[in-house]
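J.: quick check, what structure comes out for this input:
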Amino acid sequence: MEFLNVIFNNPWIWLILGVIVMGLELIVPGVYLFWVGAGLITTGVSVVAFADLPGIPLAAQIVIFMVAMFGWVLTGIYLQNRVRQAAPSALNAGLAQYAGRQVPIVQVFADSRQESQTSYLGRIKLEDTTYGVISRHPLQEGQFVVILAYQDGKFLVEPASN
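T.: The predicted structure is shown next:
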């Protein structure tokens, strides 16, 4: 046991292990190895910080490592959740993900009556495809519109306020 105390009183062991474990993050999928490596490096830094003391016993170093690792893993979980909440996913959103985008009208059709309200039909160019649109406002070719929603196979649009 004395052999382990001699080895682990050297902060380089903790620092090198931390770098190796963080490097494994590049090879092994997952995110938690990075935070475990951060815990190892924190332990190495704490051994350096208390180097002028007679030496931190191995049991205390392991406790420091466990607390640091637990703290870093919780920090990682918090940061990942914060990033996920800040950036909503467009995965499986379909055409509804285009709401709010400004696009040009490429073709206008004659007025149509739909549920006793006048609707204006046309087509927009979105990326490399054209789609049918419906609007409560008159449409003109070349005019930019804002996509409000996608329902019943058509985009609901209104004139862009430029």
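J.: going forward, measure contacts and count neighbours with C-alpha atoms only.
T.: Noted.
J.: quickly find the element holding the residue lying closest to Gly132 once chain neighbours are set aside.
T.: Closest residue to Gly132 apart from its sequence neighbours, by C-alpha to C-alpha, 6 or more residues apart in numbering: Arg123 at 4.5 Å. Per DSSP states H and E: Arg123 is located in strand 117-126.
J.: to compare against the first, here's another:
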Amino acid sequence: MAGMFVTLGGWNWLIFGLLLMGLELLAPGVFMFWLGLAALLVGLLSFAIAPSWQLQLLMFAVFAAAAVPLWRRVARNPTAASPSNPFLNKRSDALVGRVFTLEKPIVDGLGTVRIDDTVWRIAGPDAPAGSRVRIVHADGASLTVAAA
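T.: You can find the predicted model right below:
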């Protein structure tokens, strides 16, 4: 087994890194990627400075341990988590607070309102057609309205 470690070189680390990244493709979890990246770094450094096998293993351990906080920082980056359009895929939330005119009356607390090219179900106090209503709550495809 010691003979295997003595023969460690840059190509071994590069292949090991690519295998780890390939495993990440098969079982995604963003864990093997960082270990593969650490192995690739050791492989590239092995070509540049030709360290001993003990130093190569130590570099891999250090790079792998340093990758964990780096991964946490990248994964929790607040600028990446907040898209330029906060209502993307939440169209109903973007309607809260807006005022619309009823095309059809609200009868028994239920009705519909046309907003742009979509007809939405609404719940609220009975109101005749032509009344102005304000969206006060959105729950999926159902909106709750109040008189404006």
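J.: returning to what we had before: and the strand holding Arg123 of structure 1, how far from the chain's centre?
T.: Averaging C-alpha positions (C-alpha atoms, centre = their mean, to the nearest Å) puts strand 117-126 of structure 1 35 Å from its chain's average.
J.: likewise for stretch 48-64 of structure 1?
T.: 38 Å.
J.: stretch 25-41 of structure 1 now?
T.: Worked out by C-alpha atoms, centre = their mean, stretch 25-41 of structure 1 lies 18 Å from the chain centre.
J.: what of stretch 117-125 of structure 2?
T.: For stretch 117-125 of structure 2, the distance to the chain centre is 31 Å (C-alpha atoms, centre = their mean).
J.: same thing with stretch 124-144 of structure 2?
T.: 32 Å.
J.: ok, and what's touching that stretch?
T.: Outside stretch 124-144 of structure 2, the residues that touch it by C-alpha atoms under 8 Å, 6 or more residues apart in numbering are 92-93, 95-110, 120-123, 145-148.
J.: after the longest strand that structure 2 contains comes which helix or strand?
T.: Ranked by residue count, the top strand of structure 2 under DSSP state E comes out as strand 132-139. For strand 132-139 of structure 2, the following helix or strand on the C-terminal side (DSSP H and E) is strand 142-147.
J.: what's the matching range in structure 1 for the longest helix anywhere in structure 2?
T.: Assignment by DSSP state H gives helix 53-75 as the longest helix of structure 2. Across structure 1, the stretch matching helix 53-75 of structure 2 (TM-score structural alignment) is residues 58-80.
J.: quick one: the matching stretch to structure 2 mean distance?
T.: On superposition with structure 2, the mean distance recorded for stretch 58-80 of structure 1 (mean C-alpha distance after the TM-score superposition for structure 1) is 1.3 Å.
J.: who touches that stretch?
T.: So stretch 58-80 of structure 1 is contacted by 4-5, 8-9, 32, 35-40, 42-43, 47 (C-alpha under 8 Å, 6+ apart).
J.: of the residues you listed - the most surrounded one?
T.: With neighbours defined as other C-alpha atoms under 10 Å, the most crowded of those is Leu40; it has 30 neighbours.
J.: next one: the most centrally placed residue in structure 2 from Leu8 of structure 2, what distance?
T.: Structure 2 has Ala81 as the residue nearest its centroid, 6.8 Å off, counting by C-alpha atoms, centre = their mean. Using C-alpha to C-alpha, to the nearest Å, one gets 40 Å for the distance from Ala81 of structure 2 to Leu8 of structure 2.
J.: kind regards, and thank you for your time.
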